[in-house]
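*Asks:* What shape does this take:
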Amino acid sequence: MLKTSFHLYPKGKGMRVNGFDLLGDGIFNIDGDGWKFQRQVSSHEFNTRSLRKFVEHVVDVELTDRLVPILASSAATRTTVLDFQDILQRFAFDNICKIAFGYDPAYLMPSLPEAIFATAFEEAVFITTGRIRTNLPMIWKLKRLLNIGSEKRLRIAVGVVREFANKVTKEKKLELEQKSSLDSVDLLSRFLSSGHSDEKFVADIAGPRVCLGKEMAFLQMKRVVAGVLRRFRVVPAADDLVDPVYVSSFTAKMKGGFPVRIEVRNEIK
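*Replies:* Next up, the predicted model:
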């Protein structure tokens, strides 16, 4: 559907209006020639061999120098509970900033420091998601007009995000996805055919809008799985009777995080 019928599923006016304050005219929020131009420029950069080698280096350093020592320290105490969701978000945030901006925010440190940019970005994403999900858009539009409540917080958060981006640019570069249908289409057929394809499982979207960072994300996941699970056991610390609660956002999350205890595996001889 997103590949063969791409022309029938633009972002649409609704997504553009809801996301404009945060995403502006960026590649995630536009259609047509503007999107095509940004896609071509970005695609060229993402497909260079030098970038892939740099990504591998950045991820390996973050894994070896920061993630593994924090997990080892937690395992040594035996009773420490970590929010593994927060830990991995910090890991990804450091990697993205170093790769895209040449800037190390040092967000994944033993003290688990608060990063103003990361906090502001999470706030902006949360409020923007609320805009997209609401059935009464006039409410957030009125709040924005009056500069009150969540819309005032969004304006402040976006200001922080833009200030950060401007500073690092001067010094040195999603789960929730919305489309508008221009025609009727049969959605059942994509699950009836045999075999696996990227078009059936679209966490990274599919077709011409497939996520440019998909391979980078898979590289991070593979490195983390290989580097962490051969050393440690990651044991859920939540009550077995409590089911995780999914939080709808630009990225999939668990409400309240993912509390775990870290245990050292016996060495494999």
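*Asks:* CA atoms for contacts and neighbours, from now on please.
*Replies:* Will do.
*Asks:* which residues are contacting the one helix or strand Gln40 maps to?
*Replies:* Under the criterion of DSSP states H and E, Gln40 resides in helix 32-46. With contact meaning Cα atoms under 8 Å, 6 or more residues apart in numbering, helix 32-46 is reached by 26-27, 51-52, 212-213.
*Asks:* Most neighbours out of the residues you listed, which is it?
*Replies:* Tallying neighbours with other Cα atoms under 10 Å puts Leu212 at the head of the contacts of helix 32-46, with 18 neighbours.
*Asks:* The lengthiest helix in the chain: what's the following helix or strand?
*Replies:* Longest helix in the chain, counting residues (DSSP state H): helix 149-171. Following helix 149-171 in sequence order, the next helix or strand is helix 189-192 (DSSP H and E).
*Asks:* Moving C-terminal from that following helix, which element do we reach first?
*Replies:* Later in the chain than helix 189-192, the nearest helix or strand by DSSP H and E is helix 214-229.
*Asks:* next helix or strand past that following helix?
*Replies:* Once the chain leaves helix 214-229, the next helix or strand it forms, by DSSP H and E, is strand 232-236.
*Asks:* quick revisit: quick one: work out the angle between the helix holding Gln40 and helix 214-229.
*Replies:* Angle between the axes of helix 32-46 and helix 214-229 is 40 degrees (criterion: axes from the mean of the first three to the mean of the last three Cα atoms, to 10 degrees).
*Asks:* Contacts for the helix or strand following helix 32-46, please.
*Replies:* Next along the chain after helix 32-46, taking DSSP H and E as the criterion, comes helix 49-62. Contact with helix 49-62 is made by 45-46, 91, 94-95, 98-99, 216, 219-220, 223, as judged by Cα under 8 Å, 6+ apart.
*Asks:* please give me the structure for this one as well, since I'd like to look at both together:
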Amino acid sequence: MELLSATVSAAMASFCFVLICFCVLLLRIFMGKSLKHPQYPPVMGTVFHSLLCFNRVYDHYTDVARKYKTFRLLSPSNSEIFTTDPRNVEHILKTNFDKYSKGSQNYEILEDLFGHGIFNTNGDKWRQQRKIASFEFSTRNLRDFSCAVFRTKSAKLAETILGFGVKNQTFDIQDLLMRCSLDSIFKIGFGVDLNCLEGSTEEGRAFIKAFDDSNRFICWRFVDPFWKLRRILSLGSEGTLKKNIKFMDDFVFGVISNKRKQTFEQQNYNDKEDILSRFQMESKKDPERMTNQYLKDIILNFMIAGKDTTAGTLSWFFYLLCKHPLIQEKVAEEVREVINCKENETKIDDFVECLTDAALEKMHYLHAALTETLRLYPAVPTDGRCAETDDVLPDGFRVKKGDGVYYMAYAMGRMNYIWGEDAEEFRPERWLNNGVFQPESPFKFVSFHAGPRICLGKEFAYRQMKIVAMVLLRFFRFRFADETKQVTYKTMLTLHIDGGLHLGAIPRVIFDKF
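*Replies:* Below you'll find the predicted structure:
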């Protein structure tokens, strides 16, 4: 009897403790937030409500944004303001750039994955990394080298798809594109051949899975009030995340170590050959700050930029082309018109050599189709900044110091007031004027960020996507493996197709050999 009484007492004490914690949490969420003040954005719930619709959270935000261009969700420490208004986007990313930062909360959530890399820093560290990377992206040497790598990897990708076609098998094109992109970014950025596409390095494929899973687990932290406790106890996704981070750290530290060894052993080694080498050269000037840990953070930041942006966008691109076969044929026809390689046109290696800078610049319809894909399926669906001081947005709503202000690129691409009544239609022609591509304001089309932190690799990404698309659409016509399957995204920091994209490929030419 005494044991039962003690058990009941312990249970009651636990219940009371949980209840008190819950009440404290509610007080922190709702107190001092000017809930009904007309000068602040309307409250549409708390950040924890996103748990209820986590798997379709970007569509949920889009539905809310159709009623309120700017709204907010409450969190225990501040308000999280979400907007689709291009005026607000320009305000936080350019006009009042100095009043907004990445914010301590965002930094803490992302630190385990991105550390002190360019996407997760402010001030001197950000300026230093951007200066070095900006120099690299502007060199002719890198552009020529990257084009050569893209052509080689695209040819290998086409040969891999041909292998499936010969056996009449379907394949997950997202998986192939992720592997191809990772091979490319490691070769260009860090001088390393992973050979993930050929499947010869299981470690490389394991790296992709570890990184993508970590991407999703980090995203979950934004709506999980107990993630810090679970990290301490290594519970659930936090335990898996810790193992993934350890695996990736070891992998990247190995890349850095091998690169240092290569630089030391090769006296004629060009220390500006790749991005990692450039940063290693800088580390000699400031070894106390530019440690291996710092270089590792830089690598992972450039990897997500080089892999997820291009591979994710190309996956959605082929999804949309399969939904709109007439547009697929328009792009293929443009490839045939621009690339006049009549001789040996059935040989993939010969065709890719025709993909010069001049040829890529003539691909206006392809450029429009890729941009239209990014409008509807931006690589980073939601991004934002944190207010360092009280401010007023151009739409009249006030922002308090510490509030987050997020622009929703996914939702913005679906707003009629921005793009017209056909906003949700895939229509590349909206980007063309007499057949020539016409860009829009980066604060309206914000897939590559905007302002001082605009993506340095924008042209780099377009170049890779064009080469891959031209090679694949020259030699194959794509179709869904299952026309009835619903295709949607996986909620992550970057926009991946949930479960992959399974296609079949029909050769457009009779190949000389396989």
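*Asks:* Quick check: TM-score for this pair?
*Replies:* Between these two chains, after superposing, the TM-score reads 0.88 (TM-score structural alignment, normalised by the length of the first structure); 260 aligned residues with a Cα RMSD of 2.4 Å.
*Asks:* mind putting the contacts of helix 49-62 of the first structure in a markdown table, distance to Leu22 of the first structure and neighbour count included?
*Replies:* As requested, those are exported to a markdown table (distance: Cα to Cα, whole Å; neighbours: other Cα atoms under 10 Å):
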| residue | distance to Leu22 of the first structure | neighbour count |
| --- | --- | --- |
| Glu45 | 23 | 13 |
| Phe46 | 23 | 15 |
| Phe91 | 23 | 22 |
| Asp94 | 21 | 20 |
| Asn95 | 22 | 28 |
| Lys98 | 22 | 19 |
| Ile99 | 21 | 18 |
| Met216 | 23 | 17 |
| Leu219 | 27 | 16 |
| Gln220 | 26 | 20 |
| Arg223 | 31 | 15 |
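*Asks:* Would you mark the buried spots in stretch 223-237 of the first structure?
*Replies:* Buried residues in stretch 223-237 of the first structure, counting neighbours by 16 or more other Cα atoms under 10 Å, are found at 224, 227-228, 231-234, 236.
*Asks:* which bit of the second structure covers stretch 250-265 of the first structure?
*Replies:* Alignment of stretch 250-265 of the first structure against the second structure: residues 493-508, by TM-score structural alignment.
*Asks:* Report the buried residues of the matching stretch.
*Replies:* Within stretch 493-508 of the second structure, the residues that count as buried by 16+ other Cα under 10 Å are 493-497, 500-507.
*Asks:* that older thread, which bit of the second structure covers the longest helix of the first structure?
*Replies:* Going by TM-score structural alignment: helix 149-171 of the first structure matches residues 236-258.
*Asks:* average distance between the matching stretch and the first structure?
*Replies:* Taking mean Cα distance after the TM-score superposition for the first structure, the mean distance separating stretch 236-258 of the second structure from the aligned residues in the first structure is 1.1 Å.
*Asks:* quick one: contacts for Asn120 of the second structure?
*Replies:* 102, 107, 110-111, 114.
*Asks:* Among the residues you listed, which ones are in helices?
*Replies:* Those of the contacts of Asn120 of the second structure lying in helices (DSSP H): 107, 110-111, 114.
*Asks:* In the first structure, what sits opposite Ala469 of the second structure in the alignment?
*Replies:* Per TM-score structural alignment, the equivalent position to Ala469 of the second structure in the first structure is Val225.
*Asks:* The first structure: which residue goes with Ile161 of the second structure?
*Replies:* That one, Ile161 of the second structure, aligns with Leu71 by TM-score structural alignment.
*Asks:* With Phe97 of the second structure instead?
*Replies:* In the first structure, Phe97 of the second structure lines up with Phe6, judged by TM-score structural alignment.
*Asks:* again with Val192 of the second structure
*Replies:* Match for Val192 of the second structure (TM-score structural alignment): Tyr103.
*Asks:* which residue sits closest to its match in space, ignoring its chain neighbours?
*Replies:* Nearest non-adjacent residue to Tyr103 of the first structure, counting by Cα to Cα, 6 or more residues apart in numbering: Cys97, 5.6 Å away.
*Asks:* For that neighbour, give me its contacts.
*Replies:* Residues in contact with Cys97 of the first structure (Cα under 8 Å, 6+ apart) are 103-105.
*Asks:* Tell me which of these persist in the second structure.
*Replies:* Here is what carries over to the second structure from the contacts of Cys97 of the first structure, by both residues aligned by TM-score structural alignment, their matches' Cα atoms under 8 Å: 103-105.
*Asks:* Now for Leu19 of the second structure, how many residues are close by?
*Replies:* Leu19 of the second structure sits with 12 neighbouring residues when counted by other Cα under 10 Å.
*Asks:* residues contacting the residue nearest to Phe253 of the second structure when sequence neighbours are not counted?
*Replies:* Nearest residue to Phe253 of the second structure, sequence neighbours excluded (Cα to Cα, 6+ apart): Lys296, at 6.6 Å. Taking Cα under 8 Å, 6+ apart, we find Lys296 of the second structure in contact with 249, 252-253, 256.
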